[in-house]
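Fold the following and give me the result.
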Amino acid sequence: MEKLQRSMTSILNLLNIRLFRILLFLILGLVMFLSMYSNVKPEKLNLTLFSIANQTIRSPITVEDKANTARKKQEAIDQVQDVYTVKKEYTQNQVDLITSIFDSVTEVNSEMEKEFSESEDANSEVAENQNTSEIVDEKLSRVKGKLTSGVTDEVSNQTFTAMIQAHPDDLAIAQDLTVTAVNNVMSNRIPADGVENAKKRVEEELKYTSLDAGVKKAIIELGRFAVIQNEFYDPKATEDLRQQASDGVETVKILEGQIIVEEGQLISRELYQKLELAGLLDNENSVRPFVGLAMLIFIIICSLFFIFDEMGRTENRQKQLLIFSIIFITALLIMKLLSLFTEFEYSEIGYVFPAAMGPMLIKILINERLAIFQAVILGISGSILFNQGITGTLNVIVAIYIIASGLAGILYLRQQNQRAKILQAGLFVSMVNLFVIIALVLLRNSQYSGIEYGINLLIAFLSGITSAVLTIGLLPFFEAGFGVLSTMKLIELSNPNHPLLRKILTEAPGTYHHSVMVANLAESACEAIGANGLLARVGCYYHDIGKTKRPQFFIENQINIENPHDKLPPLTSKNIIIAHATDGAEMLRKNRMPKEIVDIAEQHHGTTLLKFFYHKAKQDGNEPKESDYRYPGPRAQTKEIAIIGIADSVEAAVRSMSNPTHEQIEALVKNIISDRLQDGQLNDCDITLKELDTVGESFCETLKGIFHSRIEYPEMTKQKVKQA
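Just a heads-up that it's a prediction; the model follows:
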């Protein structure tokens, strides 16, 4: 195992170089491309026109059949008849025309009668004789003068004369009959070839009236004159209707997965064209699927690059990148192996894939964000690898199944950080798998037999269990090989039954209590600034393990005994106190504790000065070097260690105070943080001043909660004074 760890360390050192990181991304992309190459490679068939197909051929893509679409559109256009519209206003126009003719006659008669009544010969016999010839001519002339040439040219003089000579009552009846007849006939469609029939209908309506023969003949002529064509060809409406018919034709498509030719079928000219459209006969477009696959992989790799580029410290980032890559490649190879069984025409083989394995491992070993990302890219890869033997197609159903399965495992482990919960997560994933498969079957309205339902549900259940088993089996290799301190490992280390924690509890109970108090302070502060609170808590449990070598030399363990430092020289006391950091780190290393826990024990005091013994040495008349009374370090390298170091000092200082008030606690916390800053103890970690303010506020809140029962308020003090 040590040899494996050294190999991993060497690889991680190489990944610190940008060139090797880029090379790893290229390898990851190349593995993806090679694994999916055969699934996107277009199938080329050696078929000729009028040959017999030796296999059933399906379309690998969805493509428009433009020739058939154009033919169907033309058929729809040809079925559209010309559009003719009726000019309804023509009816009123012709009625108005007839009315105006009768009105003109009536007006002229009225004018002439008025003029005649005013003349000198009004009562003479000569005037009466003139009324039958000259006056009629005069009236005819005046009536024509009131009308347009279009009317006067078409209507005969006999018609006008008959109207002029008609009795006013007969003229009114003739007008009503003519207007009614024209309106009735013109209300119907009158195409160009139906005008004569319409004129005959008017004539039929007027010929059986009881009017004088001359007047009857006149109104028949007027009726025939008034009836005209009112239905005309409308090119715009016709074109619009043809366009609607064309647009209403659905595009003819050859669908992805659609059977183009059945086995043993003759390749007709139409089928040959369909094969050509589907790209099964054309080698010119064979590079397109590979370009598309390369572009998709490029997007995935770029996304992965930016995600890791935004992550934390270099060492952890490279380790996490390598873990992510190994897990993803492993999952991809399992998927590729299973996809080979699609040749046995079992389309649901993708349900066997342990889809939750990769995301659960990433969730435990790295973080939730990358776990979700892996679930998504595994789903995308699965949609290509499990394409049911149809090259270039995407199996969206399997993609949904893989993503849902992966997310289910991540969600279950979100708050479940114990190793024993992985198997429960597998059962939960199995239940989700069953639910998803049933939902997809109902969604597609698929018709499965009882046996097919049972097989699909069984393999979906096994997929979840297999995911959990593989996760449990692979997790120790990653933890040991990469030295990964996972959340589950931290939970296990926090168990009070751990041998080292029991050692502290039995040999140095005061130190154990102090460690728990520091853990409470550090965890809250770390979570307040977004650092790893669980790591801080567990690290605090072990940070003073070195004190178990000489527990009585530390004040928290000196219960009812004298302080041995009172009889020792300052330099000796200093050596004993300082040794607990190095001794603790050494003990943790011997017990194969994670590096992060060892670093906390070794660095939590940094290079701080043991002020008490330094000043004691000065008081003894010596001239000690300040460097001789400092911890060997190194200084805190992470936010968590820096916060633990401050919390350690704060807890010890507050515990030594008698009945601390809120103000005293706040002042003490600020002084300790300020002292650490001025002493340069925080220079090697990336904690900011703003974060330090947040840490100080968190310490104060936690300490107020711990020591509130010991705080005496002014009112309580006054009552005690009075009682005394």
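
C-alpha from now on. contacts and neighbour counts both.
Fine.

Following element in sequence after the host helix or strand of residue 514, please.
Using DSSP states H and E, residue 514 falls within helix 509-529. Using DSSP H and E, the helix or strand that follows helix 509-529 in sequence is helix 533-542.

And that next one, what does it pack against?
helix 487-493, helix 499-507, helix 509-529, helix 595-603, helix 639-655 (3 or more CA pairs under 8 Å, 6 or more residues apart in numbering; DSSP states H and E).

do that again at 6 Å, thanks
helix 509-529 (3 or more CA pairs under 6 Å, 6 or more residues apart in numbering; DSSP states H and E).

The helix it packs on vs helix 639-655, what angle?
Relative orientation of helix 509-529 versus helix 639-655 (axes from the mean of the first three to the mean of the last three CA atoms, to 10 degrees): 130 degrees.

Name the residues that touch the helix holding residue 514?
Helix 509-529 is contacted from outside by 504-505, 533, 536-537, 540-541, 556-557, 644, 647-648, 695, 698-699, using CA atoms under 6 Å, 6 or more residues apart in numbering.

between those, which is closest to residue 305?
The nearest member of the contacts of helix 509-529 to residue 305, counting by CA to CA, is residue 533 at 27.1 Å.

any idea how far residue 535 is from the nearest residue to that closest one once chain neighbours are set aside?
Leaving aside its chain neighbours, residue 533 sits nearest to residue 523 (4.3 Å; criterion: CA to CA, 6 or more residues apart in numbering). Residue 523 sits 8 Å away from residue 535 when distances are taken as CA to CA, to the nearest Å.

now swap in residue 314 and tell me
19 Å.

To compare with the earlier structure, here is another sequence to fold:
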Amino acid sequence: MKDFINKLYRNHSLIYKGLLFIATTIFIVYLFPKSGKFKYDFEKGKPWQSENLQAPFNFAIKKTDAEIAEEKQRIKDNTPLYFDVDFEVKNKVNTDFKNQFKNAFPDSTSVSVLSNLKNIGSKVISELYSFGVLNEAYNYSAERQIVLLDGREIAKDGVFSNLIKQDQVSKIIDKNFKDDIYGSYKPYFTALFFDIIEPNVIFDKSFTEKVTEDELATISYTRGSIDKETLIISKGEVVDDETYQILKSLQIEYESQVWSKSSYILVLIAYTLLVALALLMLLLFLMKYRINVFENNTKVTFIFFNISLIVLISTMVVNYNSKYIYVVPICILPLVFKAFFDARLGLFAHVLTVLLLGFIVPNSYEYMFLQIIAGIVTILTVSELYKRANLFISVGQITLIYIIAYFAFFVIHEGSVTDLKWETFIWFILCGLATLFVQPLIYVYEKIFGLVSDVSLLELSDTNSKLLKELSNKAPGTFHHSLNVANLAEASANEIGANAMLVRVGALYHDIGKMKNPTYFTENQSTGINPHQELSNKESARVIVDHVINGIEIARKYNLPDRVIDFIRSHHGTSVVYYFYAKEKKEFEDVKKEDFSYPGPKPFSKETSILMMCDSVEAASKSLKEPTISKIEAFVENIIDKQIEEGQFLNANITFKEIQSIKKVLKSKLANIYHLRIEYPE
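Have a look, this model is predicted:
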């Protein structure tokens, strides 16, 4: 039992990765649609690439969205408008007319004229209330069908123009006063009618909407059907509009089938295999090419978390409304991975994530093409994320790529630009703006996962920081040495394409351990007194070697990132404090080399290797007397060749060609420092 527990403990890192792998696979599969996926890809106007397709079962042909929208609009336009009518209003108006008629005209008006005017009034009232007078103006077509309701019973039907608007009353009065004989009485007549006329027709909006909804509910979303084994399309045949709709109907029917329990389990197993395969490729990539990331459980968790998060957000957007899928800023993923790791890992993870999203999104090929191209552009354009201008420029380029690619796909599908969906361009612009959120997101990730990005490195490179200020006060010689090493290392990193910001920060902090005993290091000895004279060779070597351990302790105290501490830990590798070792060998025969060696580890990256070379060359260059170009070249060659012989760079992914480039940079920089010129023969 104890052996089993010990074995578990020794392999706890691999066990954790296995559990993380399983949990991520289950989570992503849970988000996937649980139906089968139509196995054919097709596009309108393109030849059918597969074999002859026969209907696998009976299914109905779905109407297109345009057809359904047209049918709905036709129903809305043709459904009658319902109005509530009050017939008692007409009786009331007639009564008021009779009561007020005599008082409306001058007393001198003859009886015959009054009789004729009364007849005209009765005629006008009958005409006004033939259908009714509206309570307010409505903007409907004159030919729109109407129905008048008395209670809930249909009283009369007609067209909207039959109803009288209140501003039409005067026109009807004018029409009945064409005879000039009674023209002088028209103003009295009009004044009387405007006092007594009341609306009796009110639009019943709720009832009209209910009838419209009932009519809309009767719409059939299918037109015709296809019988089983009917030939739908032959190989090589162009997919026209009708065939395209039949294929879309088959696809919808296929994916919406009610699956049996056994089929459902098979679909789940198939999805699980595909997702597991994709995630396994990512783990194998890390194991093969990014072993330092693979061995760090926090970093592996971070990668899997981000992939799961992108899949989750995309799924939620598709479930809400798939037309917003391009608003999801997928390109944040390669940006984040590039900020914390490198471009190659960022692109690899991005491509795998997009492949997984292909199971969720509509038009998966188009979506994957756009997102992979955008991811490549992201990786190629964003070089220094800590520079805000670079991020804005890159986001603009990414948005432009989206727009160009979408435009090309639309033209391929439709064959024209007349029906181009301009609103999709708005989604791309919003996606670009959302990508700018990567800056605060990186800060949040740094705090949660304890990672460090180039943005944090930029802050650490500030020589006014508390720790570097302390170094300059306690060990000014070491601080000056660190600045020189930082300049040399940055130039070397730029030459071979390494992370210049990282190596510069590592160089600034690599000797902070010397603050504990600054006078034991020659660059800080300004009084001419050497405290090593009072120590044995072993003790002196131990003080020198301990500046690495002390540096790590100080770095931990000031919460420096592990990526920076790696430079402190490895900048001397397993080299020997040669001065005291040689001195000891002169005095004693039996000398252990381990007593004068640094504990290591050896440099394990291009950046840590650069620091070792630059640190050794810069420190030793102070001992050069009357330096010349030839002396500096020989001096640089000797120091770096000795490090190669000792195997200091065996664990680093640095090539001989890159080392030669670094030598060239160091020779040039040292020559500039000493203001040397090329030696011409006399």
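
Quick check: of the contacts of helix 509-529 of the first structure, which has the highest neighbour count?
Scoring those on neighbours with other CA atoms under 10 Å, the highest-scoring entry is residue 540 at 33 neighbours.

With adjacent residues omitted, what lies nearest to that residue?
Spatially, and ignoring its direct neighbours in sequence, residue 540 of the first structure is nearest to residue 519 (5.1 Å; CA to CA, 6+ apart).

Quick one: residues contacting residue 510 of the second structure.
For residue 510 of the second structure, the contact set (CA under 6 Å, 6+ apart) comprises 567-568.

hmm, back to that, any idea how far residue 536 of the first structure is from the residue nearest to residue 533 of the first structure?
For residue 523 of the first structure, the distance to residue 536 of the first structure equals 6 Å [CA to CA].

just to revisit the earlier point, can you report how many residues neighbour the residue nearest to residue 540 of the first structure?
27.

Could you identify the residue of the second structure that aligns with it?
In the second structure, residue 519 of the first structure lines up with residue 486, judged by TM-score structural alignment.

Helix, strand, or coil at residue 257 of the second structure?
coil (DSSP: H, G, I helix; E, B strand; the rest coil).

any chance you could map the strands in the second structure?
Taking DSSP state E as the criterion, the second structure contains strands spanning 53-54, 59-62, 81-85, 145-150, 153-159, 201-203, 222-226, 231-233.

Could you name the helices and strands sitting against the shortest one?
This points to strand 53-54 of the second structure. Applying 3+ CA pairs under 6 Å, 6+ apart, we find strand 53-54 of the second structure packed against strand 231-233.

Return the distance of the strand it packs on from the chain's centre.
How far strand 231-233 of the second structure lies from its chain's middle: 40 Å, per CA atoms, centre = their mean, to the nearest Å.

before we move on, what about stretch 67-79 of the second structure?
With CA atoms, centre = their mean, you get 39 Å for stretch 67-79 of the second structure.

what stretch of the first structure lies opposite that stretch in the alignment?
Going by TM-score structural alignment, stretch 67-79 of the second structure sits over no part of the first structure.

related to what we said a few turns ago, what's the average distance of the helix holding residue 514 of the first structure to the second structure?
The superposed helix 509-529 of the first structure is, by mean CA distance after the TM-score superposition for the first structure, a mean 4.1 Å from where its aligned residues fall in the second structure.

how much does that helix deviate in direction from helix 533-542?
Using the same axes, to 10 degrees: helix 509-529 of the first structure against helix 533-542 is 160 degrees.

If you count neighbours, what's buried in helix 509-529 of the first structure?
Within helix 509-529 of the first structure, the residues scored as buried using 16 or more other CA atoms under 10 Å are 509-529.

Equivalent analysis for stretch 387-401 of the second structure, please.
For stretch 387-401 of the second structure, burial by neighbour count (16+ other CA under 10 Å) applies to 391-392, 394-395, 397-401.

same question, stretch 96-111 of the first structure
Neighbour-count burial for stretch 96-111 of the first structure [16+ other CA under 10 Å]: 97-98, 101-106, 108-109.

among these, which two are most distant?
Comparing all pairs in the buried residues of stretch 96-111 of the first structure by CA to CA, the longest separation belongs to 97 and 109, at 18.8 Å.

Name the surrounding residues that touch stretch 661-674 of the second structure.
Against stretch 661-674 of the second structure from outside (CA under 6 Å, 6+ apart): 492, 633.

buried ones in the lengthiest helix in the first structure?
Secondary structure assigned by DSSP state H gives helix 450-482 as the longest helix of the first structure. Buried residues in helix 450-482 of the first structure, defined by neighbour count with 16+ other CA under 10 Å: 456-469, 471-472, 475, 478, 480-482.

Please apply the same query to stretch 224-244 of the second structure.
Those would be 226, 232-234, 238-239, 244, for stretch 224-244 of the second structure by 16+ other CA under 10 Å.

cool, and stretch 530-545 of the second structure?
Neighbour-count burial for stretch 530-545 of the second structure, counted by 16+ other CA under 10 Å, picks out 537-538, 540-545.

Then stretch 572-579 of the second structure?
572-577.

Counting neighbours, what do you get for residue 583 of the second structure?
Residues lying near residue 583 of the second structure (other CA under 10 Å) number 12.

Once you drop chain neighbours, what's closest to it?
According to CA to CA, 6+ apart, the nearest residue to residue 583 of the second structure is residue 537 (7.2 Å).
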